[in-house]
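# here is my input, please return the structure:
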Amino acid sequence: MNQSVSNLKLAERGAIISILTYLFLSAAKLAAGHLLHSSSLVADGFNNVSDIIGNVALLIGIRLARQPADRDHRFGHWKIEDLASLITSIIMFYVGFDVLRDTIQKIISREEIVIDPLGAILGVISAVIMFAVYLYNTYLSKQSKSKALKAAAKDNLSDAVTSLGTTIAILASSFNFPLVDKLVAIVITFFILKTAYDIFIESSFSLSDGFDEHLLEDYQKSIMEIPKISKVKSQRGRTYGSNIYLDITLEMNPDLSVYESHEIADQVESMLSDRFGVFDTDIHIEPAPIPEDEILDNVYKKLLMREQLIDQGNQLEELLAEDFIYIRQDGQELDKDAYKAEKELTSAIKELHLTSISQKTKLIRYQVGDTIHTSIWRRHETWQNIFHQETKKEKD
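Now for the predicted structure:
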């Protein structure tokens, strides 16, 4: 939370720099445009005026977004940043269409005015300044992870390009190509409207809880790298400003304890935060479907085969758990190593019965000769015998 607030404070710096720069450039361009009779310079000046309004809205939005969560805004006020971007785009649309209308009227009226080439110098200076601001705001947007500031940086770049266009138009007009000045003014308005459209689409997408599917695919691939997760059943993502919120449903091995499942969920949250900068993740855990070979009838066959292998002294290292306990008829208790050392071949298993204690614990009871054998099998990844006891069969 504190990091997100710090990021917004960092983004404020970029908005303030942009406002101060646009104040200077818009005043210079509008004054020079009217004095030098350049439509493209005036259009560029109005473009910067729209940028001032947009960045003021952005600055207000960023400051409001920093407010902590309250009773009516449980997730905080982060979306105000997106709302500020949306307002910025609407303002830019208005200014762009207004400049376009004015330029078209001048073309229709065939107004021809001699343009002083000195205006080209201002265009070059403006382009250099705006490109520097673009680089600075791009750097800040990466540091602060602010989508609004990133959009503002794109606007800075378009302003640098349009300023170069203004320079070309003024030079062309000074060489008796006055129509070029007005055509470039139209091109400049196109950049204004295009930038406004891009910002509008991005902000409205976020405000309507849209989310990038490619990011969800990346999240899923990374989640599946964590052991004991069977499947990412569902994902839902949304953004609040520059903060990403995720709702994820995971399927895990049904043998896992609540503690183990919780530990894995914590791993997922930490990984998403560290690798992708996800702000908040809510994880719901569901048991994965029981495999075909774990259905009771199949378990019966599987454990019968394993009891036979143990009875024959085969694969003892694999089939016996490390904490295996064996109790003989005389009451003597043997551990795994002792049991392996004295194991003898016996007669065939008879009358095997399986009792299901739980999904992952089964009790096996069978007879070999005149001895009753009782085993407890536990499944944790694989089935292993954890307990075995011999009991002398009572004579009828």
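
# from here on, contacts and neighbour counts on C-alpha atoms
Fine.

# strands along the stretch 251-396 of the chain, start to end?
280-287, 320-327, 333-335, 350-358, 361-368, 371-380, 382-392 (DSSP state E, counting those that start in this stretch).

# who touches the third one?
Contacts with strand 333-335, where a contact means CA atoms under 8 Å, 6 or more residues apart in numbering, come from 323-328.

# what about Lys301, how many neighbours?
Per other CA atoms under 10 Å, the neighbour tally for Lys301 reads 12.

# which residues touch it?
Applying CA under 8 Å, 6+ apart, we find Lys301 in contact with no residue.

# please apply the same query to His388.
Neighbours of His388 in contact, by CA under 8 Å, 6+ apart: 324-327, 373-376.

# same thing but 10 Å
Neighbouring residues of His388 by CA atoms under 10 Å, 6 or more residues apart in numbering: 320, 324-328, 333-334, 363-365, 373-377.

# this one next, for a side-by-side:
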Amino acid sequence: MNFLIRKFIRNWEQTSDPTVRKAYGTLSSVVGMLCNIVLFALKYSVGVLSNSIAIISDAFNNLSDCASCLVTLFGYKLAAKPADKDHPFGHGRMEYLTSLVIAVMIALMGFELLRNSAEKILHPEQVAFHAATLVTLLASVGVKLWMAWFNARLGRRIDSAVMIATAKDSRSDVIATGATILALLLSLVTDLPVDGVMGVAVSLFILKTAYDIIRDTVGELLGRPASPEVTQKLREMVLESPQILGLHDLMIHDYGPLNMIGSCHVEVRSNADLVEVHEVVDTIEREIYEKLHILMTIHMDPIEQD
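The predicted structure is shown next:
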């Protein structure tokens, strides 16, 4: 991981720099796409070789993960486009729109695999066991565990919820592949349509992935509240100054990753020096943008304490 970071990311230690964060996102996406494409090709090949719908479904699950990585890659690039006359708040939400399109494609893929798996249950076919198939699936588990570790480390390094979510998705894929391995082994001792049943399970897993993406994306587009962690950190930064007596009417609008705009009212003493308090407020706004990437507008409310 450290080799890849130093090789492909310039100024890799400056993780608060949007350009560096974009480079981290690009690295995560490219590594994810390469790994998932290789896994798809291997699983699809051994799935056709062994006539297993469960393995083929698991292969297309990796292909959907590749599509998610592609979304993340384009999302970082589109979100980095500067604001223009028609889009004064930037293009950050393009990532959400692209995610929505890809989620629909994943759902269609899941429904098609579900239909094929159901046919396998109704009209079961013999699954051919090959040692190479088992080795491929076990190697896939190892790759997915490494990807989970890789993205979790990157996510913690730049404080990226997207990468941490990607790591959780990789851990979930290990469970799906484990179910496929179980179906392959059970095919040796039973004539029941275990392969079709596991194919249905993996298909439902793909559909749930699509549903989760759609739910999260629609929530972002409709305007969900800022996370409690962000609002709590923001409050602490504002109230840290002794000049600020209180805070209310806090609003945060999300225009995409690293592109949030907020406003709030702060209470100050009515007899305080206006210039001095204004300097304090300006400093707070700059610190919030540097640490939380929120462009804040802070209004001062005078409070009479006498």
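
# structural similarity score between the chains, please.
Here the TM-score for the pair of chains, by TM-score structural alignment, normalised by the length of the second structure, is 0.84; 289 aligned residues with a CA RMSD of 2.4 Å.

# pull out the buried members of the contacts of His388 of the first structure.
Among these, those classed as buried by 16 or more other CA atoms under 10 Å are 320, 324-327, 334, 363-365, 373-377.

# got JSON lines for the strands of the stretch 251-396 of the first structure, with distance to Ala185 of the first structure too?
Rendered in JSON lines, the data for the strands of the stretch 251-396 of the first structure read as follows (distance: least, CA to CA, whole Å):
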{"stretch": "strand 280-287", "distance to Ala185 of the first structure": "46"}
{"stretch": "strand 320-327", "distance to Ala185 of the first structure": "81"}
{"stretch": "strand 333-335", "distance to Ala185 of the first structure": "90"}
{"stretch": "strand 350-358", "distance to Ala185 of the first structure": "78"}
{"stretch": "strand 361-368", "distance to Ala185 of the first structure": "79"}
{"stretch": "strand 371-380", "distance to Ala185 of the first structure": "73"}
{"stretch": "strand 382-392", "distance to Ala185 of the first structure": "74"}
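
# what does Ile56 of the second structure correspond to in the first structure?
In the first structure, the residue equivalent to Ile56 of the second structure is Val42, according to TM-score structural alignment.

# mind checking how far its match is from Tyr245 of the first structure?
Counting by CA to CA, to the nearest Å, the separation of Val42 of the first structure from Tyr245 of the first structure is 44 Å.

# Asp98 of the first structure too?
Distance from Asp98 of the first structure to Tyr245 of the first structure, counting by CA to CA: 39 Å.

# same check, this time on Thr138 of the first structure
Going from Thr138 of the first structure to Tyr245 of the first structure by CA to CA gives 24 Å.

# which one's more surrounded, the two?
A direct count of neighbours by other CA under 10 Å for Thr138 of the first structure and Tyr245 places Thr138 higher, at 23 against 17.

# residue in the second structure paired with that one?
Residue pairing (TM-score structural alignment): Thr138 of the first structure is matched to Ala152 of the second structure.

# again, but for Ile90 of the first structure
Using TM-score structural alignment, Ile90 of the first structure lines up with Val104 in the second structure.

# repeat for Leu171 of the first structure
Using TM-score structural alignment, Leu171 of the first structure sits opposite Leu185 in the second structure.

# ok, Ile62 of the first structure next?
In the second structure, Ile62 of the first structure lands on Tyr76 (TM-score structural alignment).

# average gap between whichever strand or helix holds its match and the first structure?
Using DSSP states H and E, Tyr76 of the second structure sits in helix 53-79. For helix 53-79 of the second structure, the mean deviation from the first structure after alignment is 1.7 Å (mean CA distance after the TM-score superposition for the first structure).

# kindly report the same for stretch 200-214 of the second structure.
Mean deviation for stretch 200-214 of the second structure: 2.3 Å (mean CA distance after the TM-score superposition for the first structure).

# so which bit of the first structure is that stretch matched to?
Across the first structure, the stretch matching stretch 200-214 of the second structure (TM-score structural alignment) is residues 186-200.

# repeat for stretch 27-47 of the second structure
The alignment of stretch 27-47 of the second structure onto the first structure (TM-score structural alignment) spans residues 13-33.

# starting at the chain centroid, how far to the matching stretch?
The chain centroid and the centroid of stretch 13-33 of the first structure are separated by 35 Å, computed with CA atoms, centre = their mean, to the nearest Å.

# ok, so of the buried ones among the contacts of His388 of the first structure, who is nearest Thr195 of the first structure?
Trp377 (66.8 Å; CA to CA).

# you'd agree that closest one is up against Lys302?
No: the pair Trp377 of the first structure and Lys302 does not pass the contact test of CA atoms under 10 Å, sitting 11.1 Å apart.

# identify the contacts common to those two.
Counting by CA under 10 Å, 6+ apart, the contacts common to Trp377 of the first structure and Lys302 are Trp383.

# returning to what we had before: which residue sits closest to the match of Ile62 of the first structure, ignoring its sequence neighbours?
Lys22 (5.9 Å; CA to CA, 6 or more residues apart in numbering).

# could you give the angle of the helix or strand harbouring the one you found to helix 53-79?
For Lys22 of the second structure, the element it lies in under DSSP H and E is helix 18-50. Here the directions of helix 18-50 of the second structure and helix 53-79 differ by 160 degrees (axes from the mean of the first three to the mean of the last three CA atoms, to 10 degrees).

# thinking again about what came up before, for the helix holding Tyr76 of the second structure, packing partners?
Judged by 3 or more CA pairs under 10 Å, 6 or more residues apart in numbering; DSSP states H and E, helix 53-79 of the second structure is in contact with helix 18-50, helix 94-122, helix 131-158, helix 161-186, helix 194-222.

# try it again at 7 Å.
Secondary-structure packing of helix 53-79 of the second structure (3 or more CA pairs under 7 Å, 6 or more residues apart in numbering; DSSP states H and E): helix 18-50, helix 94-122, helix 161-186, helix 194-222.

# looking at those helices, which is closest to Thr133 of the second structure?
Closest approach to Thr133 of the second structure among those (CA to CA): helix 18-50, 5.5 Å.

# superpose on the first structure and give me the mean offset of that closest one.
Mean deviation for helix 18-50 of the second structure: 1.1 Å (mean CA distance after the TM-score superposition for the first structure).

# quick one: distance of that helix to the chain centre.
14 Å.

# please identify the buried residues of it?
Using 16+ other CA under 10 Å as the test for burial, helix 18-50 of the second structure gives 19-33, 35-37, 39-47, 50.

# cool, stretch 102-117 of the second structure as well?
Within stretch 102-117 of the second structure, the residues that count as buried by 16+ other CA under 10 Å are 102-104, 106-107, 109-111, 113-114, 116-117.

# in a markdown table, list those residues along with distance to Ile5 of the second structure.
Output for these, formatted as a markdown table (distance: CA to CA, whole Å):
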| residue | distance to Ile5 of the second structure |
| --- | --- |
| Ile102 | 28 |
| Ala103 | 29 |
| Val104 | 33 |
| Ile106 | 30 |
| Ala107 | 34 |
| Met109 | 34 |
| Gly110 | 34 |
| Phe111 | 38 |
| Leu113 | 37 |
| Leu114 | 39 |
| Asn116 | 42 |
| Ser117 | 41 |
